[in-house]
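J.: after the sequence you'll find the predicted model.
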Amino acid sequence: MARFPVSALRSVDLGTPDVGRSERFYVGVWGLEVVARRNGVVYLRADGTDHHVLALHPNARPELRAVTFRVAAVDNLAAVAANVAAHGGQVIAPPAANDAPDGGIVMTVRAPQGGLLRFVHGDAMQVPKRPAGDRPERLAHVNLNSVDADATAEFYQNALGFHLTDRTGLMAFVRCNSDHHAVVIADAKVNGLNHVAFLMPSLETVMRGSGRMIDAGFPIAWGVGRHGPGDNVFAYFIDPDGFVIEYTAEVLQVDDDYKFRGPSEWVWPPGRTDQWGIAPPKADHVKAAQLAIPYAG
């Protein structure tokens, strides 16, 4: 297996006009747990070992404030910083002690098309919780909109050391470990957040979590189905602020022998949107929601 300077997707920071409402949703309905509060920010963990997977910030409008990755070694921070500057990005804050509750060493950069990316090493870890049967374990991937998906994918490869796993007509899938993808980059007319995917332990837990969401008044926005690239099961929802979020499971594990497939090889029959053929076409309001969340700043 190739060695990656970035070892995992860790967390996302979302800005919300009503932190209390968002907290109630993500704890009481989605299945996360508050682990810290500081300076008005609420930090939420899943059942796995990450200190937190979601940070909710008070904000005038819903927006994506940052995506955080973990790096394999502290020396990788300097290497990533140099590569970012060489490939059109900007180092906003060089490596320094992290004063947020997760600790460790943190560095913040801005990608060429916007959006803050944070890289941490030595961050605090959690004791994993006993599986509850319908709660997320960690983040699976973040899907970002890009006015030039190929250029963004090249930045992730050349500056951050990701590998391009697959490319459909609309999306580029890049990875930093054995998960088929940690970041998905969608061709779009705007830059920003498309959706955030949370990994569930199994197909059964995707279904049970989806049932809990429906009981709470949040219908499935798209799915349930099984994606092509990544082979993962999915169910999409829209949170109270309009963020599109996904329960997913069974993400394909790959290694260096995986055969890349391009747009001509990822073609569905007319009218089909997933492998099983049971997910309905994505509704217009869901498509609109996937284009509505900008980057901070």
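T.: Happy to help now that I have it. Residues are numbered from 1 along each chain as shown.
J.: switch to C-alpha atoms for all contacts and neighbour counts from now on
T.: Noted.
J.: what's the host helix or strand of Val80 packed up against?
T.: Counting by DSSP states H and E, the element that carries Val80 is helix 75-86. Applying 3 or more Cα pairs under 8 Å, 6 or more residues apart in numbering; DSSP states H and E, one finds that helix 75-86 contacts strand 90-97, strand 105-110.
J.: contacting residues around Phe234?
T.: Taking Cα atoms under 8 Å, 6 or more residues apart in numbering, we find Phe234 in contact with Val206, Gly223, Val224, Gly225, Arg226, His227, Glu246, Tyr247, Thr248, Ala249.
J.: got the contact list for the fourth one?
T.: Going by Cα under 8 Å, 6+ apart, Gly225 touches Val233, Phe234, Ala235, Asp274, Gln275, Trp276, Gly277, Ile278, Ala279.
J.: can you select the buried ones from those in PyMOL?
T.: Buried members of the contacts of Gly225, defined by 16 or more other Cα atoms under 10 Å, are picked up in PyMOL with:
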select buried, resi 233+234+235+274+275+279
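J.: returning to what we had before: could I get the contacts of Phe234 as JSON lines with secondary structure and distance to Met213?
T.: Converted to JSON lines, those look like this (DSSP: H, G, I helix; E, B strand; the rest coil; distance: Cα to Cα, whole Å):
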{"residue": "Val206", "secondary structure": "helix", "distance to Met213": "10"}
{"residue": "Gly223", "secondary structure": "strand", "distance to Met213": "13"}
{"residue": "Val224", "secondary structure": "strand", "distance to Met213": "13"}
{"residue": "Gly225", "secondary structure": "strand", "distance to Met213": "16"}
{"residue": "Arg226", "secondary structure": "strand", "distance to Met213": "19"}
{"residue": "His227", "secondary structure": "coil", "distance to Met213": "21"}
{"residue": "Glu246", "secondary structure": "strand", "distance to Met213": "11"}
{"residue": "Tyr247", "secondary structure": "strand", "distance to Met213": "11"}
{"residue": "Thr248", "secondary structure": "strand", "distance to Met213": "14"}
{"residue": "Ala249", "secondary structure": "strand", "distance to Met213": "16"}
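J.: here comes the other one, which I'd like you to weigh against the first:
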Amino acid sequence: MPGHQNVGAVSEIGYVSMRTRDLSESIANAVDVFGLHETASDGRKAFITAQNKHHELVYTQADEDAIDHIGLVVSSAGELDAVRAKVDRGGYRVVSEQPIEDHIEQGFAFVGPEGYTWQLYTEKLDYCMRKRGSLTPDRLGHVNIKSRNAPAMRDFLTEVFDFRVSDAIGIDNFFMRCNDDHHGIAIFSSSDLGLHHHAWQAGNVMDLGRLGDRLARRGARLAWGPVRHGAGDNIAVYFIEPNGAVIEYYCDMETIRDKERPARVWDPEDLYWINQWDGQVPAGILDFGVVPVER
């Protein structure tokens, strides 16, 4: 585009790559319970997606349950270079000048604050007609990570990836967007580090109910929900996957088309921000998650 200046902006959340001590169980949970599709596997690693991409979720057999890295998409090579320039200025450690994941043509990876690894990459998508199953999510929507210094993590996401704060819960929890979705990354203040949950967009609230039905028929239960959040306004259900991370299935999330819309600020004592309907949060639900891999 003539006159366009690359600012180093992330355009969407691409995928989540996790290590798991039981690859077959993780695959079965994603495919049989959650309705995702396995696109490639070699017995050591599996690539999984909802509908339109080669992968939005990667599991690797390992001796630990952990978050390996988070993949973030940029819209062009120019935007990739602009992010890389900010990474260099910030002094962050680049761990690969090439993509660290298969099936990605162009990108680099680095370790950011608190040990989280980020894969930045460009992505080419072919047109794909969605063929929804009885449960299949539309796409990966967002991730929620724990931080010991949430304001610093907020500043990092803003300065390096051009995220914006949509909602702030007091001064220690932030919901941040990189496109029209209310949030692509949420940051929760915690004494522990880790990926708390990865979240997938459903077609409607009936899909959330069908997930609950499917779990019940397998002798399992939802960990929380259905609930309507205040921050984001989405209806959601949650369950715990085999490696200890939480999976959210949601619909009806707020969209924000004004990039400069100021953040809403919530009183953290007013639990309407997390549960509009009854203000309740299951005990221990925020304690789950998988720690970041040390590099």
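T.: Cool, the structure landed. Just so you know, these numbers come straight off a predicted model, no measurement behind them.
J.: where does the TM-score land?
T.: TM-score for the superposed chains, counting by TM-score structural alignment, normalised by the length of structure 2: 0.89, backed by 287 aligned residues with a Cα RMSD of 2.3 Å.
J.: picking that back up, out of the helices and strands packed on helix 75-86 of structure 1, which gets nearest to Leu54 of structure 1?
T.: Closest of those to Leu54 of structure 1 is strand 105-110, at 16.4 Å (criterion: Cα to Cα).
J.: Leu222 of structure 2: what secondary structure?
T.: coil (DSSP: H, G, I helix; E, B strand; the rest coil).
J.: was I right about it contacting Tyr238?
T.: Yes. Between Leu222 of structure 2 and Tyr238 there is a contact under Cα atoms under 8 Å: 5.9 Å.
J.: and those two? which has more neighbours close in?
T.: More crowded of Leu222 of structure 2 and Tyr238, by other Cα atoms under 10 Å: Tyr238, with 24 against 15.
J.: tell me how far stretch 221-231 of structure 1 lies from the chain's centre.
T.: What separates the centre of stretch 221-231 of structure 1 from the centre of its chain is 15 Å, taken as Cα atoms, centre = their mean, to the nearest Å.
J.: so where in structure 2 does it end up aligned?
T.: Residues 223-233 of structure 2 are matched to stretch 221-231 of structure 1 when aligned by TM-score structural alignment.
J.: and the end-to-end length of the matching stretch?
T.: Stretch 223-233 of structure 2 has an end-to-end distance of 19 Å (Cα to Cα, to the nearest Å).
J.: same question for stretch 271-291 of structure 2.
T.: 27 Å.
J.: corresponding residues in structure 1 for the helix or strand containing Gly71 of structure 2?
T.: Using DSSP H and E, Gly71 of structure 2 maps to strand 66-74. Counting by TM-score structural alignment, strand 66-74 of structure 2 falls onto residues 63-71 of structure 1.
J.: check the mean deviation of that stretch from structure 2.
T.: On superposition with structure 2, the mean distance recorded for stretch 63-71 of structure 1 (mean Cα distance after the TM-score superposition for structure 1) is 0.7 Å.
J.: and the contacts of Phe234 of structure 1 as JSON lines, adding distance to Val29 of structure 1?
T.: Formatted as JSON lines, those follow (distance: Cα to Cα, whole Å):
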{"residue": "Val206", "distance to Val29 of structure 1": "13"}
{"residue": "Gly223", "distance to Val29 of structure 1": "18"}
{"residue": "Val224", "distance to Val29 of structure 1": "18"}
{"residue": "Gly225", "distance to Val29 of structure 1": "21"}
{"residue": "Arg226", "distance to Val29 of structure 1": "23"}
{"residue": "His227", "distance to Val29 of structure 1": "24"}
{"residue": "Glu246", "distance to Val29 of structure 1": "13"}
{"residue": "Tyr247", "distance to Val29 of structure 1": "12"}
{"residue": "Thr248", "distance to Val29 of structure 1": "16"}
{"residue": "Ala249", "distance to Val29 of structure 1": "18"}
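J.: OK, contacts around Val27 of structure 1?
T.: Glu33, Val34.
J.: next one: the one 10 residues further on
T.: The contact partners of Arg37 of structure 1, by Cα under 8 Å, 6+ apart, come to Tyr43.
J.: tell me where structure 2 has helices.
T.: Secondary structure of structure 2 by DSSP state H: the helices cover 23-28, 77-90, 150-161, 205-217.
J.: in a markdown table, list those helices along with distance to Ile185 of structure 2.
T.: Shown next, in a markdown table, are these (distance: least, Cα to Cα, whole Å):
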| stretch | distance to Ile185 of structure 2 |
| --- | --- |
| helix 23-28 | 23 |
| helix 77-90 | 17 |
| helix 150-161 | 9 |
| helix 205-217 | 21 |
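J.: dump those helices to JSON lines, plus mean neighbour count and distance to Gly133 of structure 2.
T.: Formatted as JSON lines, the helices of structure 2 follow (neighbours: other Cα atoms under 10 Å; distance: least, Cα to Cα, whole Å):
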{"stretch": "helix 23-28", "mean neighbour count": "18", "distance to Gly133 of structure 2": "17"}
{"stretch": "helix 77-90", "mean neighbour count": "18", "distance to Gly133 of structure 2": "35"}
{"stretch": "helix 150-161", "mean neighbour count": "19", "distance to Gly133 of structure 2": "34"}
{"stretch": "helix 205-217", "mean neighbour count": "16", "distance to Gly133 of structure 2": "10"}
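J.: those helices: which one's closest to Tyr121 of structure 2?
T.: helix 77-90 (6.8 Å).
J.: what span of structure 2 is stretch 202-211 of structure 1 aligned with?
T.: So stretch 202-211 of structure 1 sits over residues 204-213 in structure 2, by TM-score structural alignment.
J.: centre of the chain to that stretch, how far?
T.: Worked out by Cα atoms, centre = their mean, stretch 204-213 of structure 2 lies 20 Å from the chain centre.
J.: now stretch 257-265 of structure 2
T.: Offset of stretch 257-265 of structure 2 from its chain centre (Cα atoms, centre = their mean): 20 Å.
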